[in-house]
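# predicted structure and sequence below. I'll ask about it afterward.
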Amino acid sequence: MEITECDITATESAAVIAAAELIDAAVVAGEREPTLASLARGLDMQPARLRQVFTARLGLTPKAYADARRASRLRDELATGAAVSDAIHAAGYGSVSRVYERHGVLLGMTPARYRRGAPGEVVGYTFADTSLGRLIVGTTDEGVCYIAFGSGDEGLLGELAARFARAEILPAREEQAELVEAVVALVEGATDADVPLDVRGTAFQRLVWDALTRIEPGETITYAELARRIGRPTAVRAVAQACGANPVAVAVPCHRVIGADGTLTGYRWGVERKRTLLERERR
């Protein structure tokens, strides 16, 4: 049976936070995460109930949360230049082969390739004119990886190249034109545009970005409310930073987040664009 946050007591809410912290501590220590049974036992709860309230609060089961945190640790370790085997063990994975089997889910590429900065990966780019100004769309074989507004092609391309520093940046292939058309349609107000994404970020950023896509067109929420929706009510600043790091304008609608006083606070691509997007969605 599905439950909402209204069905969760204050004690249970505190237990969820405690369980997440125990999982985080295990990942930081490079250890296996505690089992659901051991978490429940330590928190004096029934395992089924703990799993239920944990999922309702954080949007992930304890196991899925642990997997996301461990994958984030693996990415961080590889980014430092650590040897692949050392990074895998530091993140708490018991088997190197197991990580390679799941590399697409965990990293989007093999650990060795991720460590090298994905050399050889191809990111296609296309410029487009929209009612909100010049736009660049970055695409991979998996979907759209970058959307940004700007005033000049050179600057937009430079930003794309900086984000994918080790990738090969080339004009998009003809077969990727449909992706660009879908992005332009989305910018112009289409609500049924299908834009498959290939967005990469930390586990926390992806949690925030996923929550952003669940905000209805025309609806606005505050950063504090967004933090509550992902089960991190004290992480307002981190949530705002994750919104600012969103690499796909409009497709992940960070423009629907406003300040606590209702004002249209800073938007990476300009407050006027933010206002226009919201006005279109409310028509």
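Structure received.
# use CA for all of it now, contacts and neighbours both
Noted.
# please enumerate the strands of the stretch 151-283 of the chain.
Applying DSSP state E, counting those that start in this stretch to the stretch 151-283 of the chain gives strands spanning 168-171, 221-222, 257-258.
# deepest of those, which one?
Comparing those by mean neighbour count (mean count of other CA atoms under 10 Å), strand 257-258 ranks first with a mean of 23.
# can you name every helix or strand that it contacts?
Counting contacts by 3 or more CA pairs under 8 Å, 6 or more residues apart in numbering; DSSP states H and E, strand 257-258 packs against strand 221-222, helix 223-229.
# show me the contacts for the residue nearest to the spatial centre of the chain.
Centroid-nearest residue in the chain, with CA atoms, centre = their mean: Arg206, separated by 1.8 Å. Listed by CA atoms under 8 Å, 6 or more residues apart in numbering, the contact partners of Arg206 are Arg200.
# do Tyr125 as well
Taking CA under 8 Å, 6+ apart, we find Tyr125 in contact with 136-139, 157, 169-172.
# surely it is within a helix?
No - looking at Tyr125 with DSSP: H, G, I helix; E, B strand; the rest coil, it is strand, so not inside a helix.
# helices along the stretch 101-250 of the chain, start to end?
Along the stretch 101-250 of the chain, counting by DSSP state H, counting those that start in this stretch, helices occupy 103-106, 111-115, 153-163, 177-187, 203-213, 223-229, 236-244.
# ok now the first one, how far from the chain's centre?
With CA atoms, centre = their mean, to the nearest Å as the basis, helix 103-106 stands 15 Å off its chain's centre.
# what's it in contact with?
Here helix 103-106 makes contact (CA under 8 Å, 6+ apart) with 71, 99, 109-111.
# of all the residues you listed, which comes closest to Asp261?
Nearest to Asp261 among those is Ala71, at 36.3 Å by CA to CA.
# below is structure B, check it against A:
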Amino acid sequence: MTADIYTLDASSRDYDRIAGALAYLGDNWRDHPDLDRAAKAAGLSPHHFQRVFTRWVGVSPKKFVGALAHDAAREAIDDGACVLDAAYEAGLSGPGRLHDLFIAHEAITPGDARRRGAGLQFHWGVAPSPFGDAVLLIAPRGLSAMAFADPDVERGFADLEARYPAAAYQRDDTLARHWAERIFAPGSAEKLPLALYGTPWQRQVWRALLTLKPGETTSYKSIAEQVDSPKASRAVGAAVGANPVSWLIPCHRVLASNGKLTGYHWGVERKRAMLAYEAARR
């Protein structure tokens, strides 16, 4: 209780100092102001400002500006701008810096984002699994997503297709079954290639999930501590919820701090079945 009260009080105290900095960065992010200028707007030393801002916002001032720039560039690209124009819209000197920005935030290039998957070939299919029919999305480099088909196959596929609406999709249930057999083979220790797209923060959380052994559970708080962000339980929850590959990246092993089952994208009952399935085989 003391820690919660302290966190709430600290956030309240920090607000007045951070509000001015947020307004300054919101007005001037295209200039990509350095730490000294942002700290001056908050009336703090650079070192103190870095610490207070990161604690209150959850990311560093530099990452906050990068997120604003990325959002502006993404909006420009979605509106049809070329990569060069999107770079200038984001206040960047050229396509090279825009490329780095998109890799950091989406793990794809701005060209890929502009094409919205155009030129990419995905196979998708439906296969049985121990937890009902699974919908798999397979990229040339590996498995990109696996969901469950409830309430119907087409809706399950539409959820995955929305990631790359301009990509080419070919249904191949035989290939999907081949992958499902590899994924759910009893005692299989095979490391399957994954072609994942997510922010660095999401990938960090997903890597932490991959360290969990079958039958082992953890909490959002524990994952936050594992990725060196002990106060970021809520952000961890969002990253866990964004996991595109069920079962293999075992977000079903994350429980509330009181040990209770919490929301699961594919249903709490399925989450309970997964944990029971693993426990029985452990």
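Looks like it arrived, so ask away. This is a predicted model, so every value here is computed, not measured.
# TM-score of the superposition?
The TM-score (TM-score structural alignment, normalised by the length of structure 2) is 0.66; 252 aligned residues with a CA RMSD of 4.6 Å.
# adding distance to Ile230 of structure 1, write the contacts of Tyr125 of structure 1 out as JSON lines.
As requested, those are exported to JSON lines (distance: CA to CA, whole Å):
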{"residue": "Ile136", "distance to Ile230 of structure 1": "30"}
{"residue": "Val137", "distance to Ile230 of structure 1": "28"}
{"residue": "Gly138", "distance to Ile230 of structure 1": "28"}
{"residue": "Thr139", "distance to Ile230 of structure 1": "28"}
{"residue": "Leu157", "distance to Ile230 of structure 1": "33"}
{"residue": "Ile169", "distance to Ile230 of structure 1": "34"}
{"residue": "Leu170", "distance to Ile230 of structure 1": "37"}
{"residue": "Pro171", "distance to Ile230 of structure 1": "37"}
{"residue": "Ala172", "distance to Ile230 of structure 1": "35"}
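# and which of these is nearest to Trp269 of structure 1?
For these, the residue nearest Trp269 of structure 1 by CA to CA is Ile136; the value is 12.3 Å.
# that closest one: what's its closest spatial neighbour, skipping adjacent residues?
Leaving aside its sequence neighbours, Ile136 of structure 1 sits nearest to Phe127 (CA to CA, 6 or more residues apart in numbering; 4.5 Å).
# now do the contacts for the counterpart of that neighbour in structure 2.
Aligned counterpart of Phe127 of structure 1 in structure 2: Val126 (TM-score structural alignment). Listed by CA under 8 Å, 6+ apart, the contact set of Val126 of structure 2 reads 133-136, 149, 153, 173, 176-177.
# could you see which of these carry over to structure 1?
Counting by both residues aligned by TM-score structural alignment, their matches' CA atoms under 8 Å, the contacts of Val126 of structure 2 that remain in contact in structure 1 are 133-136, 153.
# hmm, Ala245 and Trp209 of structure 1 touching each other?
No - the criterion here is CA atoms under 8 Å, and Trp209 of structure 1 misses it with Ala245 at 9.6 Å.
# compare neighbour counts for the two and give me the winner.
Neighbours per residue (other CA atoms under 10 Å) separate Trp209 of structure 1 from Ala245, with Trp209 holding more: 24 against 14.
# against Glu278 of structure 2, how distant is the equivalent of the more buried one over in structure 2?
Superposed on structure 2 with TM-score structural alignment, Trp209 of structure 1 falls opposite Trp206. From Trp206 of structure 2 across to Glu278 of structure 2, the span is 19 Å (CA to CA, to the nearest Å).
# ok, Leu209 of structure 2 next?
Going from Leu209 of structure 2 to Glu278 of structure 2 by CA to CA gives 15 Å.
# compare those two (neighbour count), which wins?
Leu209 (23 against 14).
# got a list of what the more buried one touches?
Each residue near Leu209 of structure 2 by CA under 8 Å, 6+ apart is listed here: 223, 249-251.
# Ser13 of structure 1 versus the residue of structure 1 positioned farthest from its centre, what's the distance?
In structure 1, counting by CA atoms, centre = their mean, Asp44 sits farthest out from the average C-alpha position, at 32.5 Å. Distance of Asp44 of structure 1 to Ser13 of structure 1, given as CA to CA: 13 Å.
# spit out the contact partners of Val153 of structure 2.
Val153 of structure 2 neighbours (CA under 8 Å, 6+ apart): 126, 135.
# and for Val180 of structure 1?
Applying CA under 8 Å, 6+ apart to Val180 of structure 1 gives the contacts 126, 137.
# rerun that using 10 Å as the cut-off
Val180 of structure 1 makes contacts with 125-128, 135-139, 144, 147, 172, 186, 195, as judged by CA atoms under 10 Å, 6 or more residues apart in numbering.
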